[in-house]
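>>> mind folding the following:
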Amino acid sequence: MVVDLHTHTTASDGTFRPMELIEKAKLIGLEALAITDHDTISGFQQIDETVEIDPKLLLIKGVEISAEYPTDSLHILGFNFKDSEKVGRVLNELIDYRNKRNELILEKMNNHGFKVTMEELKKIAKGKAVGRPHFARLLVEKGYVQSMDEAFQKYLKDGGLFFVEKRRLKSEEAIELIKEAGGIAILAHPYQILKDGKPFPIAPSVESLEDFIKYLKFKGLDGIEAYYSTHTNSQIDELLRIAEKYDLLITAGSDFHGDNRPNVKLGLNVPYKHIGKFLARIF
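A predicted model of the protein is given here:
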């Protein structure tokens, strides 16, 4: 079946408004769509409930929480949580800190001679949460760099000239928040957490990706994103094996951001037998 359980809108760092993303999903025949903006659920407040949603499209409330990790790559997806107020309150605290962080990045840029303003950033972001992709796009538009990739490599990557650390929940805190709100906690893009083929040693017993997933399972993790836009067939097979071994749910997501990641297309075609167990938890 054709689904996408990992997408972003203008509420974080995507370029499609929530209703636009839903319309695109309907147009290409998606059977299930989860909106999982970074550290915010505000996108769901922008969905017009008077607009008829195609009954063939299962729309799932979600979020992607950035968890504490040596690199900006450990993300926990939360799905179908019941207590939106609790989730929103905690995430808004993180957004408040992110706004302070953005001011610090702007200060660094202007001290370096780059004339940029928060008004320009907000115009690009269109939504609530300004993030590094918006800084990168602004640098491109103003001619300071030739591409967003150059902006990240020169200035915005971890340790870069304009980098300022995020405030994040610990992985177990992110999982706990989702579970306490009645939701499902999934490890996003597992292979992105690796460095030189191994995860960072967050615990003495963690030496491999399987160890890492097992560790998070012990902390309450419900499943893993086995199908992902950059996963190879062998990586998918390995994640399916791990999921079966530890009785974990399986999800599939592209990490669609619209024009901010033009090479990532909306929708993945995956066997129902692999994601059916997850979808059954949604109903």
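>>> going by C-alpha atoms from here, please, whenever you check contacts or count neighbours.
OK.
>>> so where do the strands sit in the stretch 1-150 of the chain?
Using DSSP state E, counting those that start in this stretch, the strands of the stretch 1-150 of the chain run over residues 2-7, 32-35, 58-66, 75-79.
>>> packing partners of the second one?
Contact here means 3 or more C-alpha pairs under 8 Å, 6 or more residues apart in numbering; DSSP states H and E; on that basis strand 32-35 packs against strand 2-7, helix 18-27, strand 58-66.
>>> 7 Å instead, please
strand 2-7, strand 58-66 (3 or more C-alpha pairs under 7 Å, 6 or more residues apart in numbering; DSSP states H and E).
>>> any chance of the ones you listed in TSV, plus mean neighbour count and distance to residue 254?
Shown next, in TSV, are the helices and strands packed on strand 32-35 (neighbours: other C-alpha atoms under 10 Å; distance: least, C-alpha to C-alpha, whole Å):
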stretch	mean neighbour count	distance to residue 254
strand 2-7	25	6
strand 58-66	23	13
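>>> how about those, which one is nearest residue 214?
strand 58-66 (19.4 Å; C-alpha to C-alpha).
>>> what residues does that closest one touch?
With contact meaning C-alpha atoms under 7 Å, 6 or more residues apart in numbering, strand 58-66 is reached by 31-41, 74-80, 168, 174.
>>> at 6 Å instead, please
Applying C-alpha atoms under 6 Å, 6 or more residues apart in numbering, the set of residues contacting strand 58-66 from outside is 32-39, 75-80.
>>> what separates it from the chain centre, distance-wise?
Here the centre of strand 58-66 is set off from its chain's centre by 9 Å, with C-alpha atoms, centre = their mean, to the nearest Å.
>>> again, but for stretch 134-149
Worked out by C-alpha atoms, centre = their mean, stretch 134-149 lies 22 Å from the chain centre.
>>> residue boundaries of the helices in the stretch 51-200 of the chain?
Secondary structure of the stretch 51-200 of the chain (DSSP state H, counting those that start in this stretch): helices at 84-111, 118-125, 132-141, 148-151, 171-180.
>>> could you dump those helices into TSV and include distance to residue 211 and mean neighbour count?
Formatted as TSV, those follow (distance: least, C-alpha to C-alpha, whole Å; neighbours: other C-alpha atoms under 10 Å):
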stretch	distance to residue 211	mean neighbour count
helix 84-111	28	16
helix 118-125	38	16
helix 132-141	31	21
helix 148-151	32	19
helix 171-180	15	21
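>>> Proceed likewise with the subsequent sequence, for comparison:
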Amino acid sequence: MVPERGEPMTSQPIQVVADLHTHTTCSDGVLSPIELITKAEQRGLQALAITDHDNLDAHRHLRDLGYNGPLRLISGVEISCYDFGREIHVLAYNVDVDDASLQEYEAFYRNDRARRAEEMVANLHQARAPISYQEVIDEAAGAPIGRPHVASVLVRRGFVPSIQAAFDVYLDVGKPGYAAKTPFPVAQAVEMIHAAGGTLSIAHPGRYFTDPAMFLPLVKTGVDGIEVYHPSHWHVTREFYRVMCQQHGLLVTGGSD
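The predicted structure follows:
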């Protein structure tokens, strides 16, 4: 569980079955917010954090629906940062979904994602894989546009056999269709989320860092925790980050993503 910011940590751990890293159709998930909640309830979860990429639309939608079920919903968002020479995602929990700075951030990244998608489409034309920006918009179906939507169009048009192939051939860093996001430092995300009353955890760090010396400066930005438990982490990776949490007084989080 993620405690409320300022809530004291108890010496006796409380066992809670929770998933603190999930996505819905408001970003790159396959289930709607209410479908995800229904599945979480069926699986016996006690708490769920919906952490869509760069937006809190799912939480506003559920608030409008008046959800009042047994599941404890934790307001969350996965923030896309670019720092230390690489893309880094941080998970924010217990945030005020109506915070003005967060809403400004959402608008900024929605616009930046659109700009990036247009640039990717132009790059793909140069790489002899012509698709249209309108096809990408249609694929996103109202969600913030991302590389998976571009990849899906490439698959549908027959330029590649799979989503993974689309990334391997065209969309990964250094590939001909890639377009970079506008840099958003982790320290800036920390300041924004703390001001909104939230708590931050570094998402799936094993994807970005293998050298502890490179990871320590990220810890010093003021983040509150590390996502130790993630499907992409092997046991040795989980143990490394669990020990790091102990050494630096950080929260341990985990989720299915």
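>>> from the contacts of strand 58-66 of structure 1, which single one is nearest residue 5 of structure 1?
residue 34 (4.4 Å).
>>> now check that closest one against structure 2: what is it aligned to?
Matched by TM-score structural alignment, residue 34 of structure 1 corresponds to residue 49 in structure 2.
>>> that match: neighbouring residues, count only.
Neighbourhood size, residue 49 of structure 2 [other C-alpha atoms under 10 Å]: 26.
>>> so how far is residue 140 of structure 2 from it?
For residue 49 of structure 2, the distance to residue 140 of structure 2 (C-alpha to C-alpha, to the nearest Å) stands at 22 Å.
>>> swap in residue 128 of structure 2?
For residue 128 of structure 2 relative to residue 140 of structure 2 (C-alpha to C-alpha), the value is 22 Å.
>>> now residue 148 of structure 1, nearest residue through space, not along the chain?
Sequence neighbours aside, residue 136 is the residue nearest to residue 148 of structure 1 in space, at 5.1 Å (criterion: C-alpha to C-alpha, 6 or more residues apart in numbering).
>>> next one: residue 150 of structure 2
The nearest residue in space to residue 150 of structure 2 (C-alpha to C-alpha, 6+ apart) is residue 136, at 5.6 Å.
>>> before we move on, back to that, output the helices and strands packed on strand 32-35 of structure 1 in JSON lines, with distance to residue 93 of structure 1 appended to each entry.
What follows is those, written out as JSON lines (distance: least, C-alpha to C-alpha, whole Å):
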{"stretch": "strand 2-7", "distance to residue 93 of structure 1": "22"}
{"stretch": "strand 58-66", "distance to residue 93 of structure 1": "13"}
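>>> what's the closest of those strands to residue 211 of structure 1?
So among those, strand 58-66 is nearest, using C-alpha to C-alpha, at 20.4 Å.
>>> quick one: the residue nearest the centre of structure 1 from residue 87 of structure 1, how far?
Closest to where the C-alpha atoms of structure 1 average out (C-alpha atoms, centre = their mean) is residue 64, at 4.0 Å. As judged by C-alpha to C-alpha, residue 64 of structure 1 and residue 87 of structure 1 stand 11 Å apart.
>>> ok, residue 129 of structure 1 next?
Distance from residue 129 of structure 1 to residue 87 of structure 1, by C-alpha to C-alpha: 16 Å.
>>> please apply the same query to residue 277 of structure 1.
On the measure of C-alpha to C-alpha, residue 277 of structure 1 and residue 87 of structure 1 end up 24 Å apart.
>>> how about residue 223 of structure 1?
19 Å.
>>> how close does residue 131 of structure 1 get to residue 225 of structure 1?
In terms of C-alpha to C-alpha, residue 131 of structure 1 sits 23 Å off from residue 225 of structure 1.
>>> when those two are compared, which one has more neighbours?
Between residue 131 of structure 1 and residue 225, residue 225 has the larger neighbour count (other C-alpha under 10 Å), namely 27 against 18.
>>> is it true that the more buried one lies in a strand?
Yes - read with DSSP: H, G, I helix; E, B strand; the rest coil, residue 225 of structure 1 is one of the residues of a strand.
>>> for the aligned residue in structure 2 for it, what are its contacts?
The equivalent of residue 225 of structure 1 in structure 2 is residue 227 (alignment by TM-score structural alignment). Shown in contact with residue 227 of structure 2 (C-alpha under 6 Å, 6+ apart): 202, 203, 204, 253, 254.
>>> circling back to that earlier point, now which residue in structure 2 aligns to the residue nearest to the centre of structure 1?
Under the alignment (TM-score structural alignment), residue 64 of structure 1 pairs with residue 78 in structure 2.
>>> so how far is residue 150 of structure 1 from the counterpart of residue 202 of structure 2 in structure 1?
Under the alignment (TM-score structural alignment), residue 202 of structure 2 pairs with residue 187 in structure 1. Between residue 187 of structure 1 and residue 150 of structure 1 the distance is 28 Å, computed by C-alpha to C-alpha.
>>> run a quick neighbour tally on the alignment partner in structure 1 of residue 240 of structure 2.
Under the alignment defined by TM-score structural alignment, residue 240 of structure 2 is paired with residue 238 of structure 1. Neighbour count for residue 238 of structure 1, taken as other C-alpha under 10 Å: 14.
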